[in-house]
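Student: Sequence and predicted structure below; questions after.
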Amino acid sequence: MKTRRFIPLAFKNTPFRTRRFSSRARRKNAGIVGYVKFLQRSYRRKDARPEWGILDRKRYILWAALCALLLSSAAALAIPRFGGKDINGKEHHLSDYKGKMVVVNFWATWCPPCREELPELAMFHDNHKDKDAVVLGVNFEQISKSALKAFLDDQMIDFPVLPMFPAQGTALGRIVALPTSYIVSPDQSSIKVHVGPLTNEDLMRYLKSFQ
């Protein structure tokens, strides 16, 4: 079975007591499952509190998972205003594509798994842009527009790509790894987050989940 890869942007080692319940701990792992696994690993550390019993630890993990689930569900309902100018100067906004699934893909030219998924994204965009889905790329790195344009021409990428410096941040959320994709539902009522490279099979599964 092929292992999915992604490139971490900022992983920091911090003491157990300072990272408990912190956003830093959540940023260190992608998704709710990863966060719960992180908590489980933390309990096996020698600096975890020995006076806590097994039952208390299980309740703690369950409570943390429930909180993370509620937070993610609440965030999914609030679709932020996101958009900007592509490499050719044309404006693109999520609202322009209402009625279609939008794949907002954050990537960089230096990221091997990002380059690996670009042909899949391009093929999906070409097959669905006139029907039910589009891809909106976001180049997330410090690179000149001329160098980016040359890269896109060389890779024959024709879906819109918005240049964005990491220091700018993003209205969709904090990017902790590349590639990261935000899958916006056609009615723009919810967003799903996919960390790691996407395949055509993944994209079709997301598309069917909204139908």
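Tutor: Received, thanks.
Student: from here on, contacts and neighbour counts on C-alpha atoms
Tutor: OK.
Student: Skipping its backbone neighbours, what lies nearest Asp132 in space?
Tutor: Lys100 (4.7 Å; C-alpha to C-alpha, 6 or more residues apart in numbering).
Student: Just the buried residues of stretch 17-28, please?
Tutor: 24-28 (16 or more other C-alpha atoms under 10 Å).
Student: Touching, the residue nearest to Asp132 and Pro186? I think so.
Tutor: Yes: contact criterion C-alpha atoms under 8 Å: Lys100 and Pro186 qualify, at 4.3 Å.
Student: Spit out the residues that contact these two alike.
Tutor: Asp132 (C-alpha atoms under 8 Å, 6 or more residues apart in numbering).
Student: Show me the contact partners of the lengthiest helix in the chain.
Tutor: For the chain, the longest helix by residue count, based on DSSP state H, is helix 54-77. With C-alpha under 8 Å, 6+ apart as the test, helix 54-77 has contacts from 21, 32-33, 35-36, 39-40, 43, 189-192.
Student: ok, and here's another one to check against it:
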Amino acid sequence: MASLMVPGLVLAAGPDIKLQDVEGREHNVNEYIGQGKWTVVAAWSADCPICRRDIHHMTFFHDEHRKKNATVLGLSVDGFGDRAKARGFIEDQSLNFPNLIGGPKDASRLSGAMFIGTPTYYFFSPDGRFMTQRIGPVTQQQAEQIIRDLEKPKKL
């Protein structure tokens, strides 16, 4: 699994990116990030076989943590023109977390790093700081471990 860390990149209360949900309602990403819980943004595409195979891990993660310490936000990079495909994916996969629709450029804006492909998982601290990203599949247990590792005090 590839990873990229941009230590110290601070985004006040999450990035300011406006996107639409599958119904066409506009939302700002910072409505979800920086709200006192860890946020995992799962960037996916309806045509991504790895996403289709593994996104269920994020539904389990969201179920387990949403009332405690973490939440998930989905980001379809299919573009709003393909929202019907995105809606079908959300329904087929029984995604239980909010999902917004954007494109690869929107995914890049989350972290300031080049978007490589789907799936990509962006981890934000409870105060909205981008902490790390993982490219490729991430299980519930791996997401939990990433957060535990990020919570550990850094040794000087």
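Tutor: Yes, it's here. All values derive from a computational prediction rather than experimental measurement.
Student: before we move on, the earlier item: what residues are up against the residue nearest to Asp132 of the first structure?
Tutor: 131-134, 185-187.
Student: Just the residues contacting the helix or strand harbouring Ser108 of the second structure, thanks.
Tutor: According to DSSP states H and E, Ser108 of the second structure maps onto helix 104-111. When contacts are defined by C-alpha under 8 Å, 6+ apart, helix 104-111 of the second structure is touched by residues 15, 17, 43, 75, 77, 114-115, 117, 122, 130, 133.
Student: hmm, back to that, take the buried residues of stretch 17-28 of the first structure and lay them out in JSON lines including distance to Ile54 of the first structure and secondary structure.
Tutor: Shown next, in JSON lines, are these (distance: C-alpha to C-alpha, whole Å; DSSP: H, G, I helix; E, B strand; the rest coil):
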{"residue": "Arg24", "distance to Ile54 of the first structure": "25", "secondary structure": "helix"}
{"residue": "Ala25", "distance to Ile54 of the first structure": "22", "secondary structure": "helix"}
{"residue": "Arg26", "distance to Ile54 of the first structure": "23", "secondary structure": "helix"}
{"residue": "Arg27", "distance to Ile54 of the first structure": "26", "secondary structure": "helix"}
{"residue": "Lys28", "distance to Ile54 of the first structure": "25", "secondary structure": "helix"}
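Student: thinking again about what came up before, format the contacts of helix 104-111 of the second structure as JSON lines; extra columns: neighbour count and distance to Glu26 of the second structure.
Tutor: JSON lines is the format used below for the contacts of helix 104-111 of the second structure (neighbours: other C-alpha atoms under 10 Å; distance: C-alpha to C-alpha, whole Å):
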{"residue": "Pro15", "neighbour count": "22", "distance to Glu26 of the second structure": "15"}
{"residue": "Ile17", "neighbour count": "15", "distance to Glu26 of the second structure": "10"}
{"residue": "Ala43", "neighbour count": "29", "distance to Glu26 of the second structure": "18"}
{"residue": "Leu75", "neighbour count": "28", "distance to Glu26 of the second structure": "13"}
{"residue": "Val77", "neighbour count": "24", "distance to Glu26 of the second structure": "16"}
{"residue": "Met114", "neighbour count": "12", "distance to Glu26 of the second structure": "24"}
{"residue": "Phe115", "neighbour count": "18", "distance to Glu26 of the second structure": "22"}
{"residue": "Gly117", "neighbour count": "15", "distance to Glu26 of the second structure": "24"}
{"residue": "Tyr122", "neighbour count": "21", "distance to Glu26 of the second structure": "21"}
{"residue": "Phe130", "neighbour count": "29", "distance to Glu26 of the second structure": "22"}
{"residue": "Gln133", "neighbour count": "23", "distance to Glu26 of the second structure": "25"}
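Student: tell me which of those is nearest to Leu95 of the second structure?
Tutor: Leu75 (11.6 Å; C-alpha to C-alpha).
Student: centroid residue for the first structure?
Tutor: Thr180 (3.2 Å; C-alpha atoms, centre = their mean).
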